[in-house]
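Enquirer: requesting a structural model of the entry that follows:
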Amino acid sequence: MARHWFGLAVAIALGSMAQAQDGVTVSHGISTFGELKLPADYAHLPYVNPNAPKGGEISQWAFGGFDSMNPYSVKGRAAGLSSVMFESILQGTADEIGAVYCLLCTTMEYPADRSWVVFNLRDDVKFSDGTPMTADDVLFSYETFLAKGLTDFRTVLATQVEKVEVLDPLKIKFTFKAGNSFRDLPADMGGLPIMSKAHYQANNLDLEESSMTPFMGTGQYVVDKIDVGKSVTYRRNPDYWGNSHPMQIGRGNFDIIRLEYYGDYDAAFEGFKAGNYTFRNEASSIKWATGYDFPEVASGQVKKVELPDGNKANGQSFVFNLRREKFQDPRVREAIGLMFNFEWSNATLFYGIYARINSVWENSWLAAEGVPTPEELAILKPIVEEGLLPESILTDEAVMAPVSGDRQLDRGNLRKASALLDEAGWIVGNDGLRRNAKGETLAVEFLNDSPSFDRIVNPYVENLKALGVDAKLTRVDNAQMESRTRNPAYDFDIIVGNARSGYISGSELKQYYGSETADVSVFNVMGLKSKGIDKLIDVVMAAKSLDELTVATKALDRALRAERFWVPQWFKDQHTVAYYDMYEHPETLPPYTLGELDFWWYNEEKAAALKASGLLR
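Expert: Okay, the predicted model is just below:
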């Protein structure tokens, strides 16, 4: 479950200081460190067009299929955007890190130590059926996620909250358990999705079960049409309660958002060219470089543009299943990582548009660099002295992805990898395959459900075979991928995944990398269990300033990279998008989102011209 990024509010109405009575802050938002950017009387978000027209449709593609409208269950495959119906009490913005603001509340109250929070709810918030949202719905949502939410999420949540009290129909209080870092907890509780208690109970819904009955929330969009596994359409609710809320002005501009499902990347691209959907965020470098030569691009009817992306990299990588005995030895993981040739792949397959990922916090100020600083050493040394991290982490430079030559098989890296596997006891036999003392071959299966990745994985497999590894690529459909990579199966060797992170990290790190969730998490798919990492997560969570957080995050990044649980892939700092020329956006986009479904809008005249030309129906 995604968390929201928050922080201590010090500026409210007309720029005055937040009210503090008896040590309690009353504010319109909260920021982790420092001041909120927006005052209490802000008119709209600074990056939206407040006069953007409402109307029209935007459509995109999604991969595979779906058989559920429940985004919070591991059972079934949820439709894309199936959480769009939900809102939370607090909401972040796309141009500010570490801050959130009241959406479903008027104000929030919390003490200096943040050991509790009270949300004063708005009296005009309505669910999509017009019924009012109250504190009882908030309590019900919390209790439901605590009992039936994703296992890794509720495991962490259960350790954080002491009690929740409905103080009156529009006031609810969360009190936190002693022993926690309270820094992020008020904001975390404000980030819980709120659902209608009455609708949930009347429809006998179950958060743990796959269901085609959409849950009811307070959001701008509701489900309009469902063609199971093929398409899903969401409709803007004209009676949405928050149309005039300053957080929502200039947002939610499309009447219709539609997702069309394709089982094949090439088929999806052909669908775009045929006008079956109208907006494409291109992820294929070969398509971007060679595929957009059709007449509509040349005529300008389809726009092909690059827009700046200020986000850190998403941690895309080949991820090892550390639950497998053969991957317990880090030398084995390092050797396998040496055989992926990014430089050759980038030049030959990607047309040079990518940069290599090295850090879990790549493309941000939080990435570890070089040898540890004295401040990092102060954090790392006590953990090393407990025997929970290797001593080398105190002196070695941060682990970087290996650099390869311009040939697919880099002979230097092949020799290094061979030496590592020899040391680890995987010896080459007469048949060219490596075996351990038990006579078992070093077999490595890449599990993949995306045909577009075949051209990337196959050369990697060939390189590994040259090393004596019995490597293969196994193609599965998306349903098999879900079942084999989720708890309790975890039936895979290597998959493409993400090393997740946030700018201001907190308890979600326990979901991503914590030992306590390693065998239940949908995020810690590699099954990382390290008491040293657990201690570093606690240090990050306890940071009381941005400087402390930065140092702690760099120390954690350094330790995570030393675990070699991944073979990092690539990223780019541009959004590569193509769309039919009927959409517009603010001249300056915010740094942390593209926002095409959020604050872009529809130009009716341009759309009419496209339809008149016969290009669109």
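Enquirer: could you use CA atoms for every contact and neighbour count after this?
Expert: Noted.
Enquirer: in three-state terms, label Asn120 for me.
Expert: Under DSSP: H, G, I helix; E, B strand; the rest coil, Asn120 falls in the strand class.
Enquirer: Thr517 touches Asn524, doesn't it?
Expert: Yes. The criterion here is Cα atoms under 8 Å, and Thr517 meets it with Asn524 at 7.3 Å.
Enquirer: any common contacting residues for these two?
Expert: Gln511 (Cα atoms under 8 Å, 6 or more residues apart in numbering).
Enquirer: what about Thr233, distance to Ile393?
Expert: 51 Å (Cα to Cα, to the nearest Å).
Enquirer: for Glu306, grab the count of nearby residues.
Expert: Using other Cα atoms under 10 Å, Glu306 is surrounded by 12 other residues.
Enquirer: tell me which element it is part of?
Expert: strand 302-308 (DSSP states H and E).
Enquirer: just checking, what packs against the next helix or strand after that strand?
Expert: Note on strand 302-308: by DSSP H and E, the next helix or strand toward the C-terminus is strand 316-320. Where contact means 3 or more Cα pairs under 8 Å, 6 or more residues apart in numbering; DSSP states H and E, strand 316-320 is packed against strand 494-498, strand 566-568, strand 570-571.
Enquirer: and this one, please, so the two structures can be compared:
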Amino acid sequence: MKHFFLLVLLLGSALPASAGDFSHALAMNGQPRYSADFTHFDYANPDAPKGGTVRLAATGTFDSFNPYIVKGNSADGLGLLFDTLTEQSLDEPFTEYGLLADRIELAKDRSSMSFHLRKEARFHDGSPVTAQDVAFTFKTLLAQGNPHYAQYYADVERVDVVDTQTVTFVFKPQSSQELPLILGQLPVLSEASWQGRDFSASSLDIPMGSGPYRIGEFKAGQRLTFVRDPGYWGRDLPVNTGRHNFDSIIYDYYRDLTVTLEAFKAGEYDFRQEYNSKQWATGYTGPAVEAGLIRTENIPHKLSQGMQAFVFNTRRAIFADPLVRQALNFAFDFEWSNKNLFYGQYVRSTSFFSNSDMAASGLPTEEEMALLEPLELPEKVYTKEFSLPVTDGNGNIRDNLREAADLLRQAGWSVEGGKLVKDGRPFVFEMLLVQPDFERVVLPFQRNLTRLGITMSVRMVDTSQYLERLRGFDFDMIVSSFPQSLSPGNEQRSFWHSASADMPGSRNYCGIKNPAIDKLVDLVIAAPDRDALILRCKALDRALLWGWYVIPHWHATSWRVAYWDKFGRPDKLADYGLDFQSWWVDPDKERELTDRRGRLGSK
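Expert: As a prediction, this is how the structure comes out:
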């Protein structure tokens, strides 16, 4: 293979008929927005100054610098250490441009793809990044990495090292249309640095990367500093121009989210994304906010919001019946929660592809029916528009609870002495939580369940225990999310496919084992174009919704950010990502902020 490839290049002979053309970029659909001679992304400022320190907050703890394995709690920000083959543009739905690779070739029949690596690409020790490193990384992640890599790369038949700079991935027949772009997201590890070491073991040994930052000082579980590498080999590439501007990025770890907000307002760190509506509505007060030293802002975006929900573990006998899962949906009063807990900031999620054109609505179209009819799914999938229970938000959900009680009776449950029982066993389960601030959402739900005769206990655990229990599916119900990109693909296997239901560490928290859903997942992954992808996602959405695998929550259509007023940022922001790496510390603003904070503190 190697000699044949070199001979073709030397003689200028025609490549095999299935070969494609080398390109600077790869788009999921249509053509890349940026031409081969582009100089920077539009959402980056090529004149952004380098320098300064930014302090960020992380929750929990860390005991590992390997983010690619199941064991341990990996530190935040480790992606800064590792370059990938390509870099995704954040102002296009799904297009990637060369990073470690300067050229990408996708076979015309999509049976394989090749990456040609830049000769100047270097690891932090100065050694070159080679095709052998790419192959090593791929094989290691499959063999010893987090199980989701096996899901992502399931359609890769093999990887071939063609020469020092060229690596080829050969695909299985009818592979995912998204697979070439997923491979572009492969982080590349140094094979030499892992010789004689156990990749699967959690460790605080500093890994060898090739990215824009290196690890500086750290204190295990408490603080970690990333230092910008001034000699970074890729600093002048178009995908990096105007980005990675901070000299150092410090992560301080906090155990409690409430303490984290107070630390921010006290000036302990600089930038924060807010995910809690109550805190966003009421928490950003105090002298620094009132004086304008801290700025708060809603930044609109066009990202698909996927699904956040109370998640049933259908491996538990108590949740095996869809009628029971549907009944419990009637006990959650979103409208009351949005009004009284979330200050009206959210929209109800009624799709696993919320805020996107892939969300199902109304009755199935003829095209959807063509996909759905051959499958064994609930009759309502074909004949009825899906809708969630609704209330008027006043807290009185008597009618909904009546509907829930009727569904539970159909499922064989009855009330005896105020308790819901079946075959002499009470309806008792545990809600497992890791975030204390979610108790305010869970407790009203708990009270409604009590009115049905159901006992739901709430258990709060630390991050380590929570992750361990998730990996082994050791829970009854959790709060979780299923994020969706604008181009869903292989990750759907980890979410919904039977093959992942019993795979420790997968994201199939629901425990779904349904041949019809397996078929729809496979169709989504193999969608030949954008129109087919949208159609197939809608069909999958209907099957998931009518399975009542979750109790849907809510989503927002903007990022809520707060920051101390020391930053500059590009005039144009990306539609599909909050690229904080394109911001910078403005020296004038920082000096003014320091002066104003001093004056404020002296009052």
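Enquirer: list the TM-score for the superposed pair.
Expert: For these two chains in superposition, a TM-score of 0.94 is obtained (TM-score structural alignment, normalised by the length of the second structure); 585 aligned residues with a Cα RMSD of 1.8 Å.
Enquirer: just the strands in the stretch 501-617 of the first structure please.
Expert: Under the criterion DSSP state E, counting those that start in this stretch, the stretch 501-617 of the first structure contains strands at 566-568, 570-571, 574-580, 583-584, 601-602.
Enquirer: with respect to burial, which of those scores highest?
Expert: The highest average neighbour count among the strands of the stretch 501-617 of the first structure, using mean count of other Cα atoms under 10 Å, belongs to strand 566-568 at a mean of 27.
Enquirer: what's the mean deviation for that one versus the second structure?
Expert: Once fitted to the second structure, strand 566-568 of the first structure is off its aligned match by 0.9 Å on average (mean Cα distance after the TM-score superposition for the first structure).
Enquirer: so where in the second structure does that strand end up aligned?
Expert: Aligning strand 566-568 of the first structure against the second structure (TM-score structural alignment) gives residues 550-552.
Enquirer: one more: stretch 288-300 of the first structure?
Expert: Residue span in the second structure matched to stretch 288-300 of the first structure, by TM-score structural alignment: 280-292.
Enquirer: from the centre of the first structure, point out the most distant residue.
Expert: Asn430 (45.7 Å; Cα atoms, centre = their mean).
Enquirer: and what about that one, helix, strand or coil?
Expert: Following three-state DSSP, we place Asn430 of the first structure in the coil state.
Enquirer: ok, residues contacting the strand holding Glu306 of the first structure?
Expert: The contact list for strand 302-308 of the first structure (Cα under 8 Å, 6+ apart) reads 292, 296-297, 573-581, 589, 591.
Enquirer: could you dump these to JSON lines with distance to Ile257 of the first structure?
Expert: Below are those laid out as JSON lines (distance: Cα to Cα, whole Å):
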{"residue": "Tyr292", "distance to Ile257 of the first structure": "24"}
{"residue": "Glu296", "distance to Ile257 of the first structure": "23"}
{"residue": "Val297", "distance to Ile257 of the first structure": "23"}
{"residue": "Asp573", "distance to Ile257 of the first structure": "26"}
{"residue": "Gln574", "distance to Ile257 of the first structure": "24"}
{"residue": "His575", "distance to Ile257 of the first structure": "20"}
{"residue": "Thr576", "distance to Ile257 of the first structure": "20"}
{"residue": "Val577", "distance to Ile257 of the first structure": "17"}
{"residue": "Ala578", "distance to Ile257 of the first structure": "17"}
{"residue": "Tyr579", "distance to Ile257 of the first structure": "14"}
{"residue": "Tyr580", "distance to Ile257 of the first structure": "15"}
{"residue": "Asp581", "distance to Ile257 of the first structure": "17"}
{"residue": "Leu589", "distance to Ile257 of the first structure": "21"}
{"residue": "Pro591", "distance to Ile257 of the first structure": "23"}
